[in-house]
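Enquirer: this is a predicted model, with the sequence first.
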Amino acid sequence: MAEIDVFDGHNDAVQFIAEYTSSGRDFLSRSESGHLDLPRAREGGLAGGLFALHAGPERQPENDLIITGNGYEVIYAETVDPLHARRQIEAQRLALEILIRRSDGRMRMAVDVEEIAAARAEGAFAVVLHMEGAEAVDGEFDYLHRLHAAGLRSLGPVWSRPNIFGSGVPFAYPRSPDTGPGLTEIGKELVRTCNRLGIMIDLSHLNEKGFWDVAALSHAPLVVTHGCAHAICPSTRNLTDRQLDAIRDSDGVIGFNLSVNDVRADGHLKDDTPLEAVARHIDYLVNRVGEDRVALGSDFDGAVIPRAIKDASGLPLLFDAMRNLGFDTQGLAKFAFDNWLRVFGLTWKNSPSS
């Protein structure tokens, strides 16, 4: 048994479950592929997490990765057709509902802090619905309201590509996250609508101008479900110190991303990244924004993570590395679980208004 309960701010496991794809794995059985299933979650102390719904393009671009003299850049993915996106999102949402029913109480959909806490106390795994990229949302927000009624509690307006709401930040290193225009006018209305509904706005994959647009508009704490520090790893996906300060000042949270190319100072996609380096990166964030504002946002099943962790069952090794660096029991508990529930309570308590 792991000694620390964990709530994870981001995973892409829905893309790989058997209920969604015929070649997928049974989330209820232990697998050696990927990072996450229920048995390995339990071995690692995971008691719940944000499960990302995400729509991919109809055609994957060819040769989209360009290796530069000192780094890399990824060609912008094309904008996804809204109807195509909605079909994928609905299929993923229904697949997750079927999985939860099939779990016979071992997994539960949670829509508020009390339900997460109750699931934890009763030994059930809490699933919170998140959507990464709002391509499926229409301009009148009817589908957003439907998703909220179905349990959606977290939304990233963009992934790393443009849509009608704003511009995602393309993957590149070394480069600033200031890569283009911010939110569109309808993107700003999306922020206001999420505030009214009490949907948490995820700033992951949003470029710097978009980040500041949300900061100027939103009444909720600023949240990045999976990101790292640009000062350590100058990837476009990572946050500048000024952005981190804004998260701190809003009493928000940054979920620490285990993706090695955003953790390592050299930006390399190498899974031999030492856990000491991972813990030092977390320590930088904590020193910048405070121990109440850094949590785990693993990006399981969506990234290359350190080989020493391997999958969800290896999370206790990360906590050991953090202990060795001086994190105490209280600090570990905040990082692993408490900080997410704190920011959920500040965000989800908002009730819809007309």
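Expert: Noted; the coordinates are in hand.

Enquirer: only C-alpha atoms from now on, for both contacts and neighbour counts.
Expert: Will do.

Enquirer: in the helix or strand where residue 117 lies, what counts as buried?
Expert: Residue 117 belongs to helix 113-121 when assigned by DSSP states H and E. Using 16 or more other CA atoms under 10 Å as the test for burial, helix 113-121 gives 113, 116-117, 119-120.

Enquirer: swap in stretch 241-248?
Expert: Within stretch 241-248, the residues scored as buried using 16+ other CA under 10 Å are 243-248.

Enquirer: next: stretch 129-149.
Expert: 129-137, 141, 144-145, 147-148.

Enquirer: look at residue 8 and give its secondary structure.
Expert: Judged by DSSP: H, G, I helix; E, B strand; the rest coil, the three-state class of residue 8 is strand.

Enquirer: quick one, strands of this protein?
Expert: 6-11, 46-53, 65-67, 72-74, 107-109, 125-132, 152-156, 162-163, 166-167, 172-173, 200-201, 223-227, 253-256, 294-296 (DSSP state E).

Enquirer: separation between residue 5 and residue 278?
Expert: Separation of residue 5 from residue 278 (CA to CA, to the nearest Å): 20 Å.

Enquirer: re earlier: a markdown table for the strands of the chain, including distance to residue 344?
Expert: A markdown table is the format used below for the strands of the chain (distance: least, CA to CA, whole Å):
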| stretch | distance to residue 344 |
| --- | --- |
| strand 6-11 | 11 |
| strand 46-53 | 11 |
| strand 65-67 | 36 |
| strand 72-74 | 33 |
| strand 107-109 | 15 |
| strand 125-132 | 11 |
| strand 152-156 | 9 |
| strand 162-163 | 26 |
| strand 166-167 | 24 |
| strand 172-173 | 31 |
| strand 200-201 | 8 |
| strand 223-227 | 10 |
| strand 253-256 | 10 |
| strand 294-296 | 12 |
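
Enquirer: of the ones you listed, which is nearest residue 26?
Expert: Smallest distance to residue 26 across the strands of the chain (CA to CA): 13.5 Å, for strand 107-109.

Enquirer: what residues does the closest one touch?
Expert: 100, 119, 124-129, 151 (CA atoms under 8 Å, 6 or more residues apart in numbering).

Enquirer: sketch out the helices for the stretch 101-250 of the chain, chain order is fine.
Expert: 113-121, 142-149, 185-197, 208-217, 241-249 (DSSP state H, counting those that start in this stretch).

Enquirer: structure two is appended below for comparative analysis:
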Amino acid sequence: MTRPTPPILDGHNDLILRLMRGHVSAAQVAAGGAGGHIDLPRARAGGWAGGMFAIFVPDPGPRAAVPVGDMTAASYDVPLPPMLPQDMARRATWEGVAAFEALAAAGVLVPCTTAAALEAALDGPALAGVLHLEGAEAIGPDLAELEALHAHGLRSLGPVWSRPTIFGHGVPFRFPASPDTGPGLTEAGQRLVRACNQLGILIDLSHLNEAGFDDVARLSEAPLVATHSNAWAVTPHSRNLTDRQLRRIAESDGMVGINFATGFLRPDGRMDPDTRLDSLLRHLDHLLNLLGEDRVGFGSDFDGAVVPHAIGDCAGLPALRAALRSHGVDAALMEKLCYRNWLRVLRQTWGG
């Protein structure tokens, strides 16, 4: 079967969480019929080439990480869970590393730690896999775990998810609301930024509050990147980025991956799969206007979000390409949005 082109390199997915929870095995992801948004046959059918595979530590207990049912009203403010104990987060994070390695052993993905390896994997039989940490709860103030995780291939890290960590504060799931929701990075958070720069680990700003964003912008020597975020001017959700933040990203030659989660796409902030791709195109236009065509990509949030029915899962990405072409996106810009911009910013961050 001929795969749709250009391949889409994705800034964020939560497939690992499905393995950690026992909802699917690596063998099922390889064979197909895995449920959720991602498995290897559907990825090939949709031209989804992989990208950042997030390790996220869910809160203990039955409550969902993101209570989608609480995000369908005209306005909402979902309470944040408390900080996780480091020992619990450490155990779960290494379970996530083991799940990533199981996907590699099953032939689902090829672990990538350089931009050259990512590019080589785009047309290969397996997905390109970058190990990402969504929330750094497993890492202690001495940062020893950071070096251990880097040795296992970690190349992208968000200091926070939405709950607080010893490094900083995340934004809540609040609409309508600004991302200016609390204090900036702690002293440990500032050390984490410097250590990530030294190790060549991308620092993901997607869940960080505005004060923390500003601290990273002040401290970091790398391009500023939000792997799965949208434009606050289009959808005034606390998870989205203001025009001021977007201009700082542009000044750093960083980039933003457009999140497919409908609550961050729709002007009314509702998590509703009955969402037209016009909403995504409005965010695209705004981001291109402020960032330029070299600094925008996609960060789907597959397996971690409610996405538009028009896409459905990774096999549905031809619908996105078709919408982009109908919107006037030419072949050169299409390649940049789908994968070239991610390769550029990761090469600048990682070196090589």
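Expert: Nice, thanks for sending it over. All values reported here derive from a predicted model rather than from experimental measurement.

Enquirer: hang on, the earlier thing: closest one to residue 256 of structure 1 among the helices of the stretch 101-250 of structure 1?
Expert: Using CA to CA, the helices of the stretch 101-250 of structure 1 put helix 241-249 closest to residue 256 of structure 1, at 12.1 Å.

Enquirer: in structure 2, point out the residues matching the closest one.
Expert: Here helix 241-249 of structure 1 aligns to structure 2 at residues 243-251, judged by TM-score structural alignment.

Enquirer: tell me roughly how far the matching stretch lies from structure 1 on average.
Expert: Comparing stretch 243-251 of structure 2 with its match in structure 1 after superposition yields a mean distance of 0.5 Å (mean CA distance after the TM-score superposition for structure 1).

Enquirer: name the residues that touch that stretch?
Expert: By CA under 8 Å, 6+ apart, stretch 243-251 of structure 2 touches 213, 217, 223-225, 231-233, 255, 287, 290-292, 295.

Enquirer: reformat those as JSON lines; add neighbour count and distance to residue 77 of structure 2.
Expert: Converted to JSON lines, the contacts of stretch 243-251 of structure 2 look like this (neighbours: other CA atoms under 10 Å; distance: CA to CA, whole Å):
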{"residue": "213", "neighbour count": "26", "distance to residue 77 of structure 2": "21"}
{"residue": "217", "neighbour count": "21", "distance to residue 77 of structure 2": "27"}
{"residue": "223", "neighbour count": "20", "distance to residue 77 of structure 2": "31"}
{"residue": "224", "neighbour count": "27", "distance to residue 77 of structure 2": "27"}
{"residue": "225", "neighbour count": "29", "distance to residue 77 of structure 2": "26"}
{"residue": "231", "neighbour count": "26", "distance to residue 77 of structure 2": "19"}
{"residue": "232", "neighbour count": "25", "distance to residue 77 of structure 2": "16"}
{"residue": "233", "neighbour count": "15", "distance to residue 77 of structure 2": "19"}
{"residue": "255", "neighbour count": "27", "distance to residue 77 of structure 2": "28"}
{"residue": "287", "neighbour count": "28", "distance to residue 77 of structure 2": "26"}
{"residue": "290", "neighbour count": "17", "distance to residue 77 of structure 2": "28"}
{"residue": "291", "neighbour count": "22", "distance to residue 77 of structure 2": "29"}
{"residue": "292", "neighbour count": "14", "distance to residue 77 of structure 2": "33"}
{"residue": "295", "neighbour count": "24", "distance to residue 77 of structure 2": "31"}
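
Enquirer: could those go into TSV alongside distance to residue 315 of structure 2?
Expert: As requested, the contacts of stretch 243-251 of structure 2 are arranged in TSV below (distance: CA to CA, whole Å):
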residue	distance to residue 315 of structure 2
213	34
217	36
223	31
224	30
225	26
231	26
232	28
233	30
255	25
287	25
290	30
291	28
292	28
295	25
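
Enquirer: farthest-separated two in those residues?
Expert: 223 and 233 (22.3 Å).

Enquirer: for the most far-flung residue of structure 1 relative to its centre, list the residues it contacts.
Expert: The C-alpha centroid of structure 1 is most remote from residue 69, which lies 30.0 Å away (CA atoms, centre = their mean). Contacts for residue 69 of structure 1 (CA under 8 Å, 6+ apart) come out as none.

Enquirer: and residue 298 of structure 2? What does it align with in structure 1?
Expert: Looks like residue 298 of structure 2 aligns to residue 296 there (TM-score structural alignment).

Enquirer: quick one: its match and residue 139 of structure 1, what's the gap?
Expert: Distance from residue 296 of structure 1 to residue 139 of structure 1, by CA to CA: 32 Å.

Enquirer: from residue 312 of structure 1, how far off is the aligned partner of residue 283 of structure 2 in structure 1?
Expert: The equivalent of residue 283 of structure 2 in structure 1 is residue 281 (alignment by TM-score structural alignment). Residue 281 of structure 1 sits at a distance of 19 Å from residue 312 of structure 1 (criterion: CA to CA).

Enquirer: so between the two, which is more surrounded?
Expert: residue 312 (24 against 21; other CA atoms under 10 Å).

Enquirer: show me what the more buried one lines up with in structure 2.
Expert: Residue 312 of structure 1 maps onto residue 314 in structure 2, by TM-score structural alignment.

Enquirer: against structure 2, where does stretch 332-344 of structure 1 fall?
Expert: Following TM-score structural alignment, the aligned partner range for stretch 332-344 of structure 1 in structure 2 is 334-346.

Enquirer: how long is the matching stretch from one end to the other?
Expert: Counting by CA to CA: the opening and closing residues of stretch 334-346 of structure 2 are 18 Å apart.

Enquirer: ditto for stretch 73-91 of structure 1
Expert: Stretch 73-91 of structure 1: ends 31 Å apart by CA to CA.

Enquirer: in structure 2, what range does it match?
Expert: Against structure 2, stretch 73-91 of structure 1 falls on residues 77-95 (TM-score structural alignment).

Enquirer: which residues touch that stretch?
Expert: Residues external to stretch 77-95 of structure 2 that are found in contact with it (CA under 8 Å, 6+ apart): 20, 55-57, 59, 67, 70-71, 137-140, 162-165, 172-175.

Enquirer: quick one: contacts for the closest residue to residue 192 of structure 1 other than its chain neighbours?
Expert: Spatially, and ignoring its direct neighbours in sequence, residue 192 of structure 1 is nearest to residue 218 (6.7 Å; CA to CA, 6 or more residues apart in numbering). Taking CA under 8 Å, 6+ apart, we find residue 218 of structure 1 in contact with 191-192, 195.
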